[in-house]
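1. sequence isn't available, so here's the structure alone:
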């Protein structure tokens, strides 16, 4: 499938809105669009899904490696893939937008804030294109999307100033109803605060869809991943507003190797009959009262003490702890499986790509095994003195004192989000 990358000049330039407008424009023109996101984000992809009607693929060199990225891309469906970048085009040592574009050999369309410029927009695009050559990067900047640009003389001035080989692919008008509200961890989720449909439709009218299709190209072929046998295990995956940070590829991999049943703890669902539990990240702090009253957490506490394997990531880790205290100072009892109390903070406590080394065999790694992941959280952990940890942190912050992976019984909780490309979820299935 042909695709291209929408890279930004910086964070906050409006990549998400530009990507959504392109998805809408291509969809209205009759194309089946596969969205994707460079980097480990869960939130922007939720907006992609709301507009495209299908899950957005996660493409991250640190989490997946180049082969993993190509395999994940190859699982996509549609006529064209639009990859939204992360931060500025060249920013990020673990997995930048440029690194993803290089791994897939996809052309780059630069999203530029044109609110106060015309020729300066052209100079910016030229600088980003020329920087690739001087830095020895194989980046092909082929076009520009002018964010917050008016029509008429403003648009014409940008068009005329662009250097040869850079296509003007459209503009996003400056409208207040094209803003997505934010909070800690980023924007609101796509099902909470979707862009106004009429505003998005109006913005999409200024996108040159046929030129986008002409510029897109296909990546190198992916190598085959090793086959793993399917099991009869039944895995319960929490899926609701409190546990909404699960990569589509993770659930796909679990379904390939086991029977998956979902449940919603905040909606009153009890824990289904299962051989293992996966609690993804999300916003347990926004639903702490509902979780405190959840029969599912009570069941997890009981079943975990009986040896049921339970794996919790970030928000899932917090829900497995003893208590969760909100920024307002309200404290709620959680499952009580892991010996730690969690408290929300005003500022983020960790944000980085992570490398963990297993101290012993765990649900997700063998002894001395390496896991690559990502952490981004606003909570801190007060861990009991006798707590046991499964991982040493070689990059990142972890839970406490250079360690991560709180473990008790057959339960593992970590601040680190992992991707199935590194084998963590195969390990989980094999441990059941």
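-> Everything's here; your move. Please read all numbers here as calculations on a predicted model, not as lab measurements.
2. please make it C-alpha for all contacts and neighbour counts, starting now.
-> Fine.
3. ranges for the helices of the protein?
-> All helices of the chain, identified by DSSP state H, fall at 15-28, 43-52, 61-74, 97-104, 119-134, 153-161, 197-204, 209-215, 248-257, 288-292, 295-305, 315-320, 424-430.
4. most packed of those?
-> Most buried of those, by mean neighbour count (mean count of other Cα atoms under 10 Å): helix 315-320, with a mean of 29.
5. so how far is it from its chain's centroid?
-> Relative to its parent chain, helix 315-320 has a centroid offset of 18 Å by Cα atoms, centre = their mean, to the nearest Å.
6. distance of residue 356 from residue 61?
-> Distance, residue 356 to residue 61, using Cα to Cα, to the nearest Å: 16 Å.
7. I figured residue 399 hits residue 379, correct?
-> No. Taking Cα atoms under 8 Å as the definition, residue 399 is not a contact partner of residue 379, at 9.8 Å.
8. and the helices of the chain: which comes nearest residue 269?
-> helix 295-305 (6.4 Å; Cα to Cα).
9. the closest one packs against which elements?
-> In terms of contacts (3 or more Cα pairs under 8 Å, 6 or more residues apart in numbering; DSSP states H and E), helix 295-305 is not packed against any helix or strand.
10. ok, and here's another one to check against it:
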């Protein structure tokens, strides 16, 4: 599968809108398009999926390792893959856009904000290209998409200033119809604030899609050993277990690869706690992250959460990540001071804040055997949250934090009975979800 990477000069430059316009332009050519996202984001991929009609692949060197990253790329379906970058092209010590492009040997199209520039757009792009050469990075910046650029003289000035080695791939016009609302944790989800199809169609017409296709490349074919399934899953057979996964507005942050891995190992059933669903009959429960703070009253009244409290005390394996951790705690206090009762399975009271409390790639080391790791082993993940947890004096933790913040004083994985809650989101390449299924 051929691919291109859309990298930005910085965060907030408009990579997501440019990516959606490229997805729409490629779809209009009749090509089957596979979206992907560099980095651990859950929100941008929800916009990708709405436009492309298939889940967006997560590509992160820290979460997956280089071979795991390549495996996840190859699991995509389509003729061409469009990878949206994270932050600025070179930003991120654990997994930058440049690292992802280098691991896959894909060309990079730089998204540059042209709102107040012409020749300077070319100078910026050339600087990003030369930076790779000067620092010995094996990345290939092949051209630009001019974000928020007008036509006519503005567009011509940008295009004509580009040196021969940089291709002009078109522009994204400045219009309010191409803006996506944001809030804490990033943009609104794709089904909440989608860009209208007509606006995307109009933007796609300004892109030189055939030039993009001409420069797209296929990553090198790996050898048979590295092309196999991840080591964490090798030799693992399908079980007869049943895993209940919460999926609604409060629990909407999950990697497609996680659900794929769970389905490979067990039967998966979904339920929507905030929509009144009961807890399904199951051998284990996965509560992914999301926005429990936005649905706190509905969660507090949820019969499924009442059932989770009883099943947790009975020893049912329950895994909650970030938003799932919050739901499993005793209470949630929102920024307006309203306190809501949660499941009460874990000895913590959670409070939301106006500013984020943690943002980083994470590594955890298991103190003893836990739901997602054996004693002494490590898992890698990511944390980004606006909440803090005040834990009880008798709280027990499954993990020491090697990198990141965790829940409390360098510890993560609050545990009680067979319930585990972490601020850390892990990827299935870590083996965490295989361990979870095998613990059922």
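-> In hand now; what should we look at? Just so it is clear, the model here is predicted, and its values are computed rather than measured.
11. now distance to residue 418 of the first structure too, for the helices of the first structure, in TSV please.
-> Output for the helices of the first structure, formatted as TSV (distance: least, Cα to Cα, whole Å):
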stretch	distance to residue 418 of the first structure
helix 15-28	23
helix 43-52	16
helix 61-74	7
helix 97-104	18
helix 119-134	30
helix 153-161	42
helix 197-204	33
helix 209-215	33
helix 248-257	9
helix 288-292	24
helix 295-305	22
helix 315-320	13
helix 424-430	7
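12. any idea which of the ones you listed gets closest to residue 177 of the first structure?
-> Across the helices of the first structure, closest to residue 177 of the first structure is helix 197-204 (Cα to Cα), at 6.4 Å.
13. hmm, who's touching the closest one?
-> Contact with helix 197-204 of the first structure is made by 20-22, 24-25, 171-173, 177-178, as judged by Cα atoms under 8 Å, 6 or more residues apart in numbering.
14. for it, give me the average deviation versus the second structure.
-> By mean Cα distance after the TM-score superposition for the first structure, the fitted helix 197-204 of the first structure averages 1.1 Å away from its aligned residues in the second structure.
15. which stretches in the stretch 201-350 of the second structure count as strands?
-> With DSSP state E, counting those that start in this stretch as the definition, the stretch 201-350 of the second structure shows strands at residue ranges 242-246, 267-271, 284-287, 318-321, 331-333, 339-341, 348-352.
16. mean distance of the fifth one to its aligned residues in the first structure, please.
-> Average distance, strand 331-333 of the second structure versus aligned residues of the first structure after superposition (mean Cα distance after the TM-score superposition for the first structure): 0.5 Å.
17. then the last one?
-> Here strand 348-352 of the second structure, set against the first structure after superposition, deviates by a mean of 0.4 Å using mean Cα distance after the TM-score superposition for the first structure.
18. give the aligned range of that strand in the first structure.
-> Using TM-score structural alignment, the residues of the first structure aligned to strand 348-352 of the second structure are 340-344.
19. how distant is that stretch from the center of its chain?
-> When C-alpha coordinates are averaged (Cα atoms, centre = their mean), stretch 340-344 of the first structure and its chain have centres 24 Å apart.
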